[in-house]
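*Asks:* Sequence below, structure please.
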Amino acid sequence: METDNTKKFNELFCELEHCNEDEQRKKIGEMNEIIDGMNEEEHKSVFTTRMFNKIDKMIVEKKMSMENAILLLNHVGYCNVLKNVWNLFFEKSSLSRRFKKMIVEEDKKEEKNEKLLVDLCECYLLFYIEFPSLDLILTCVPCLLKATLKKEENDETQKEVEIALLALSRINRHYFLRQELYLKEITEIIEHQQKHRNLSQLAYQSTWKFFIYRYFNDYFLKGNIMNKLHFGREAARELEELIKCVDWNRKNGEEGGKEAKEELILLRCLQTIVVYFCICKLENEENEGLIKSIVKVLRAVKDNRRDISDQCISSLRNAAENRVVKVEYLLKGGAVEAVLEGMQRPTLNECLRFDCLQFFMNVSERLNEKVDNKTEEEERKATKRKIIDKMEEEGYEDTITSFHKTLKIFN
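*Replies:* I've put the predicted structure just below:
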């Protein structure tokens, strides 16, 4: 079904091949503003294989410059990633094949067009869904990292850095990258941000996402991530800042202007924290503050954004399950109470209910561990009793019985 957004966008797109370059650039600016307001269904209805093939044909016939094509495509890719829209059409297009070929050819040149190579790498990574070749990744990483090291404070440069980092964050855990390919540069970006705070929230979050994903294949990074660069402290600070920017009374799906973008960045931040608690096994005192910040988000969101609630509870479940966080941090941070409150929400689905129960199981198992301090032991028993009472109140008697039989964690 055509909407006002898709209708206006398609009209402007049809006009592009009849414009000179300057007029075309102006129309693309209007199109990019429309893209900002599109929802997922509108994205998928407009950006089809047919459209990408049409752009490729316009480039071949010199009806659109490569510069203008990238101006449009990078913004489309940027919005796709930010809004978590999975577009499968680009990879099937002739334009995708052209970009891959151009990246390889440009990289082989002795005198490279650095800006073009950066633009092509960004555009390709922002759109890809399936796994590109490792050779292509190994070309894109140093190229984009070099682009992120710009220190100018002007808006244009910082936007370029943001897009480069967003593209890098798309390189997921399936790729093993040698530390010498990225570690020095990523460390420099993070340390510079901690000192000067010049990156946008999205850019900084994207840096951490790229770095955290490297841990899947390189466990020696844990000291860098947790102790040297202080992920727990930084993630907590980012959450605290984002909490202030969001209109928590806005219902999911309503128009929200800037607040809607901040919610998307917050969601991406939480998704990175979920991965962090899943794979990083080293305890760190800074995680106590991170738990408190996650709980604050969970209580603030209430029933308005289930996707954000899901990520909060998943992160708490992983923290309890993988023992990254001391059980005392979970108790002091209010995690138990917050998850108990979450079980009463009408938006609770089966997946989220499982995460809640898994959290309680892991916390209760850890509370059953022996401690020397009698006062602490009594506090732990009282906490376990509180969990049992609440689960009985919510109708989970069978689950409690199962826990008794299989794990004996409520004894």
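*Asks:* drop to CA atoms for contacts and neighbour counts, all remaining ones
*Replies:* Will do.
*Asks:* burial count for the spatially closest residue to E321 that is not a sequence neighbour?
*Replies:* Spatial nearest neighbour of E321, excluding adjacent residues (Cα to Cα, 6 or more residues apart in numbering): N362 at 5.6 Å. N362 is flanked by 19 other residues according to other Cα atoms under 10 Å.
*Asks:* I have a second one here; can you model it like the first so I can compare?
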Amino acid sequence: MIEEKKIAMENAIILLKRVGHCKMLKNIWDLEFVYSLLNERFEKMIIEGGKKDEGKNEKLVTDLCECYLSLGFFFSPEMFSVCVPCIIKVALKKEENEEAQKEVEIALIALSNVGFYKIEQKLYLNEIKEIIKYHQEHRNLTRLAYQSAWQFLIKRWVKDKGMKEVIVNELHFTREARREIEELKRNVDWKRKEEEKRGKKVKKVLVIERWLNAINDFLSECTLWNEEFIGLLSSIAQVYRAAKGNNEVISNKCIHSLRTASDYGVVEVDVMLKEGVVDLFSEEMKRSTLEHFTVWNCLHFFLTISERLKEEEKDETDETKRNATKMEIFEKMEEEGYEDVIISFHKMLNFLKDQYYGFGNISLNISDYFVNA
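*Replies:* Purely as a prediction, here's the structure:
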């Protein structure tokens, strides 16, 4: 249509930016664009535009970069040297008027769509730190924009282990994630169904969903612990209880994040006990009807913490602490009929292992699910 002059290039870019933005908000994965001629043309135009010094149309290059990142799924790594600085420049705007905030939000959402690629720190790190720190002090970003800045940064961690200290202790991810999901939870009418009937997702729910994605990525890679972790798990548990029966996507993501926390040693078992995570999984297992996804996560959770509590500790202090935790969990589970609940799932384990991907690591040995205090 552009070639036939049915639509001007500027209008086409505006339209495609809007399409990419809506795609991100609806969490749509579309691989067709990646293999399209339009994607190739965008890459060529961005590279050519990025090389120009005189007569360079920065606004056009930035718009093209936003379209390219928000519409795509797989990216050519060489494109990041042009796209990331262009979009970061827009995201650095600090005006608090509605138009500027929207422009910054669109830019950060586009950045958040960049997957787990290795990107040179010099292209983004100082700037993204400035964006996050400035918001922490002045609250100038929309909630979606702020979450998107974090989502972009968390995804860098996987390929750049040096980011751990920055994310955990300098920018305080767990503190910020906890505060954001708690505030959002309080402002969501979880029983409201009108938007679902119209196929419209409430924006606050969308932001909670994206925070949970980032938290899960964080928990699956984190090896640093600080006191700000305390409270995060209980906040996720609160969101789960609010969403249960009202929003399946959110409740499933909460269960998945809490189960992920059990898989990695950075979150100790006694913390999960104090934060109410053990209680939550125990409550879920006693429900009369359970989705297979929830069954797997519950079984995986109790299998994992049983294995962790059987591990040899490094010193006498650790062993005393571990034994106290084991006894507390054992007494709690015995009181709640945990053994009978576990046994009730035994007949369906073979079915789950055969029918569903990911059930292969669930043990068929019932004794593996008990904490031998």
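*Asks:* which SSE is the residue nearest to E321 of structure 1 in?
*Replies:* Per DSSP states H and E: N362 of structure 1 is located in helix 350-367.
*Asks:* which residues make contact with that helix from outside it?
*Replies:* Contact with helix 350-367 of structure 1 is made by 310, 313-314, 316-318, 320-321, 327, 336, 339-340, 343, 380-381, 384, 387, 403, 409-410, as judged by Cα atoms under 8 Å, 6 or more residues apart in numbering.
*Asks:* Which residues are in contact with L221 of structure 1?
*Replies:* Applying Cα under 8 Å, 6+ apart, we find L221 of structure 1 in contact with Y215.
*Asks:* 10 Å instead?
*Replies:* L221 of structure 1 makes contact with Q179, L183, F211, I212, R214, Y215, C280, according to Cα atoms under 10 Å, 6 or more residues apart in numbering.
*Asks:* Among those residues, which ones are in helices?
*Replies:* When DSSP state H defines the helices, the subset of the contacts of L221 of structure 1 inside them is L183, F211, I212, R214.
*Asks:* Please check the residues you listed and keep the buried ones.
*Replies:* Buried by 16 or more other Cα atoms under 10 Å: L183, F211, I212, R214, out of those.
*Asks:* Show me what the first one aligns to in structure 2.
*Replies:* Looking back up the chat, that one is L183 of structure 1. Matched to structure 2 by TM-score structural alignment, L183 of structure 1 sits across from L125.
*Asks:* Distance of that match relative to G231 of structure 2?
*Replies:* L125 of structure 2 sits 28 Å away from G231 of structure 2, going by Cα to Cα, to the nearest Å.
*Asks:* cool, T174 of structure 2 as well?
*Replies:* Counting by Cα to Cα, the separation of T174 of structure 2 from G231 of structure 2 is 9 Å.
*Asks:* and what of I13 of structure 2?
*Replies:* To G231 of structure 2, I13 of structure 2 is 44 Å away according to Cα to Cα.
*Asks:* which of the two has more neighbours?
*Replies:* G231 (19 against 16).
*Asks:* Please look at H192 of structure 1 and L199 and confirm they touch.
*Replies:* Yes. In this structure, H192 of structure 1 is within contact of L199 by Cα atoms under 10 Å, at 9.2 Å.
*Asks:* intersection of neighbour lists for these two?
*Replies:* In contact with both H192 of structure 1 and L199: K151, using Cα under 10 Å, 6+ apart.
*Asks:* Could you pull out the helices in the stretch 151-300 of structure 2 for me?
*Replies:* Ranges of helices in the stretch 151-300 of structure 2, per DSSP state H, counting those that start in this stretch, are 163-165, 173-186, 194-197, 203-221, 232-243, 248-263, 269-274, 277-285, 292-310.
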